[in-house]
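Enquirer: all I have is the shape, not the residue letters:
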């Protein structure tokens, strides 16, 4: 495992890369002994520094929960990161492309918790009972570590490659709609690029919420009421550039659009 000094140094390097929108060499190329535990420690040091600087945590993102994403990245287990209030956009937003590195879009559902959720034996039914509502969401990926050859350690250290999210306006309680069959038709500049259904996320998009609650229990923590949980993509990531107009059609849960400027 990495030393505390090394973990703090990497966290500082990632914070600077975030500030300058830069890309750094792979952590695992420089520290091949780094473990998954090290990567969450790096993310934790970075997170705590952001909170100390005045940012407000509003939720968690779960990544790599679908076969589409695992095949796209070559990484075969889920991961998670944190989301701050200044990274949340509404549909129709203009998003500054220069604020991100390796900018891509993913199609997801987000869940807002009505009450706390805690492991160690949290099930899908437990998660559904704790969820206030589901809302369609697009995740903007923001990778500060070179993509070629990266591992789960690199991705987790970099806050699971989270950059921002764009939330739709349609909300549904879990008992109002079969969330497994929510579609996503993702278009860039009027051309359909990716399609999928939410069942591609672990069989049910809320399964990831239960997984995260159980994962948090291992660290003596729980998910809190009011938190937004971004459940993972059910399409492959789509690259975007300045000037691109993005539209995603979620069928009965409406649409999301945004433009990159």
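Expert: Looks like it came in fine. In this text the structure is predicted, and so the values were computed from the model without any measurement.

Enquirer: rest of the way, CA atoms for contacts and neighbours
Expert: Will do.

Enquirer: can you tell me the SS state at residue 153?
Expert: Secondary structure state of residue 153, per DSSP: H, G, I helix; E, B strand; the rest coil, is helix.

Enquirer: can you show me the helices along the stretch 101-250 of the chain?
Expert: 124-130, 152-157, 207-217 (DSSP state H, counting those that start in this stretch).

Enquirer: make CSV out of those helices and add distance to residue 75 and mean neighbour count.
Expert: Shown next, in CSV, are the helices of the stretch 101-250 of the chain (distance: least, C-alpha to C-alpha, whole Å; neighbours: other C-alpha atoms under 10 Å):
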stretch, distance to residue 75, mean neighbour count
helix 124-130, 23, 18
helix 152-157, 6, 26
helix 207-217, 16, 23
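
Enquirer: in TSV: the ones you listed, plus distance to residue 187.
Expert: Listed next are the helices of the stretch 101-250 of the chain as TSV, based on distance: least, C-alpha to C-alpha, whole Å:
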stretch	distance to residue 187
helix 124-130	30
helix 152-157	26
helix 207-217	25
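
Enquirer: center of the chain, which residue is that?
Expert: In the chain, the C-alpha nearest the mean C-alpha coordinate belongs to residue 61, at 3.6 Å (C-alpha atoms, centre = their mean).

Enquirer: distance check, residue 154 against residue 116.
Expert: According to C-alpha to C-alpha, to the nearest Å, residue 154 and residue 116 sit 30 Å apart.

Enquirer: surely the residue nearest to the centre of the chain forms part of a strand?
Expert: Yes: residue state for residue 61 (three-state DSSP) corresponds to a strand.

Enquirer: look up how far residue 3 lies from it.
Expert: In this view, residue 61 and residue 3 are 27 Å apart by C-alpha to C-alpha.

Enquirer: what of residue 88?
Expert: Per C-alpha to C-alpha, residue 88 is found 34 Å from residue 3.

Enquirer: please say which of the two ends up with more neighbours.
Expert: Using other C-alpha atoms under 10 Å as the criterion, residue 88 and residue 3 rank with residue 88 on top: 15 against 10.

Enquirer: what about the closest residue to the more buried one other than its chain neighbours, how many neighbours?
Expert: Nearest residue to residue 88 in three dimensions, chain neighbours excluded: residue 165, at 5.3 Å (C-alpha to C-alpha, 6 or more residues apart in numbering). Residues lying near residue 165 (other C-alpha under 10 Å) number 24.

Enquirer: here's the one I want to compare it with:
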């Protein structure tokens, strides 16, 4: 869909989501303003805001896959995953700290990241294609976020909102696929030293490679295939959990290692004048 052919209604919804991100004030769900079953329009809204970010100097560095859990798919009434774009300013270094106020209502989940060494241009991508194209795997944390108030979302809300993307963190020790069976990896996620989520590679569409096959096929069919150098976040290995100021998270994935991120303390509200006590 060219920029000239994008309906005004799509731009309007993109504006609503962009304003929520800029102001830090979540918006109401947008599903009632989309046609019933309007996933194609929701992706059009997503593309408008991605193109705006590119025009501002940001760079697409990969893609994320969402809704890889059958339970979540049933909850939202869909039978397939969705995807969003990863941009350069969404990357947080391993062990880094997310600034206060950077996100609206963050949650976090542990995933397997794949980094491509070759393009995946075919609309009928196979597992063999993905195996040949992947350069290495890494443990990853995806910090999801929603511009929709209270996470009150359906499939079209999250698709339009860039698949509820926020930030992402990659571990720093690449692992070749010949050294790990991604279906059988085990994941443990801790918050402030306490286990809050666990899961396995098989929880992600039966295995992260299956998720990558789906994504590569979907993007190639749309004429926007995955390219060499792209990061692919393949989907959650276990339940996502909320993140709060001062939290510290660590994910350990067997065969891949660990990845960490922290959240800065809240910034005091400077508009509130401290009580100085009775000065009379």
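Expert: In hand now; what should we look at? Just so we're clear, the structure is a prediction, and the values are computed from it rather than from any experiment.

Enquirer: hmm, back to that, can you tell me which of the helices of the stretch 101-250 of the first structure comes nearest to residue 22 of the first structure?
Expert: helix 152-157 (15.0 Å; C-alpha to C-alpha).

Enquirer: against the second structure, where does the closest one fall?
Expert: With TM-score structural alignment applied, helix 152-157 of the first structure matches the range 155-160 in the second structure.

Enquirer: residue 120 of the first structure contacts residue 210, doesn't it?
Expert: No: applying C-alpha atoms under 8 Å as the test, residue 120 of the first structure and residue 210 come out as separate, 9.4 Å apart.

Enquirer: and the nearest residue to residue 163 of the first structure once chain neighbours are set aside, how close does it get to residue 37 of the first structure?
Expert: Nearest residue to residue 163 of the first structure, sequence neighbours excluded (C-alpha to C-alpha, 6+ apart): residue 142, at 4.5 Å. Per C-alpha to C-alpha, residue 142 of the first structure is found 22 Å from residue 37 of the first structure.

Enquirer: who has more neighbours out of these two?
Expert: Between residue 142 of the first structure and residue 37, counted using other C-alpha under 10 Å, the more crowded position is residue 142 (23 against 14).

Enquirer: show me what the more buried one aligns to in the second structure.
Expert: So residue 142 of the first structure corresponds to residue 145, using TM-score structural alignment.

Enquirer: verify the stated contact: that match with residue 165.
Expert: Yes: Residue 145 of the second structure is within contact range of residue 165, at 5.6 Å (criterion: C-alpha under 8 Å).

Enquirer: spatially nearest residue to residue 158 of the second structure, not counting backbone neighbours?
Expert: Closest residue in space to residue 158 of the second structure, ignoring its immediate chain neighbours: residue 164 at 5.3 Å, by C-alpha to C-alpha, 6+ apart.

Enquirer: ok, the one you found - how many residues close by?
Expert: 23.

Enquirer: which ones are touching it?
Expert: 84, 144, 145, 146, 147, 158 (C-alpha atoms under 8 Å, 6 or more residues apart in numbering).

Enquirer: let's see that with 7 Å instead.
Expert: The contact partners of residue 164 of the second structure, by C-alpha atoms under 7 Å, 6 or more residues apart in numbering, come to 144, 145, 146, 158.

Enquirer: so residue 144 of the first structure sits against residue 27, correct?
Expert: No: between residue 144 of the first structure and residue 27 there is no contact under C-alpha atoms under 7 Å: 10.8 Å.

Enquirer: compare those two (neighbour count), which wins?
Expert: Counted by other C-alpha under 10 Å, residue 144 of the first structure and residue 27 do not tie: residue 144 has more neighbours, with 30 against 21.

Enquirer: distance of that one relative to residue 73 of the first structure?
Expert: 15 Å.

Enquirer: again with residue 12 of the first structure
Expert: Using C-alpha to C-alpha, residue 12 of the first structure is found at 25 Å from residue 73 of the first structure.

Enquirer: more crowded one of the two?
Expert: Neighbours per residue (other C-alpha under 10 Å) separate residue 12 of the first structure from residue 73, with residue 73 holding more: 19 against 16.

Enquirer: and that one, how far from residue 236 of the first structure?
Expert: Counting by C-alpha to C-alpha, the gap from residue 73 of the first structure to residue 236 of the first structure is 9 Å.

Enquirer: could you do residue 16 of the first structure as well?
Expert: Distance of residue 16 of the first structure to residue 236 of the first structure, given as C-alpha to C-alpha: 28 Å.

Enquirer: likewise for residue 105 of the first structure?
Expert: In this view, residue 105 of the first structure and residue 236 of the first structure are 9 Å apart by C-alpha to C-alpha.

Enquirer: stretch 22-31 of the second structure aligns to what range in the first structure?
Expert: Under the criterion TM-score structural alignment, stretch 22-31 of the second structure matches residues 19-28.

Enquirer: name the surrounding residues that touch that stretch.
Expert: Contact with stretch 19-28 of the first structure is made by 17, 34, 99, 100, 101, 144, 145, 146, 150, 154, as judged by C-alpha under 7 Å, 6+ apart.
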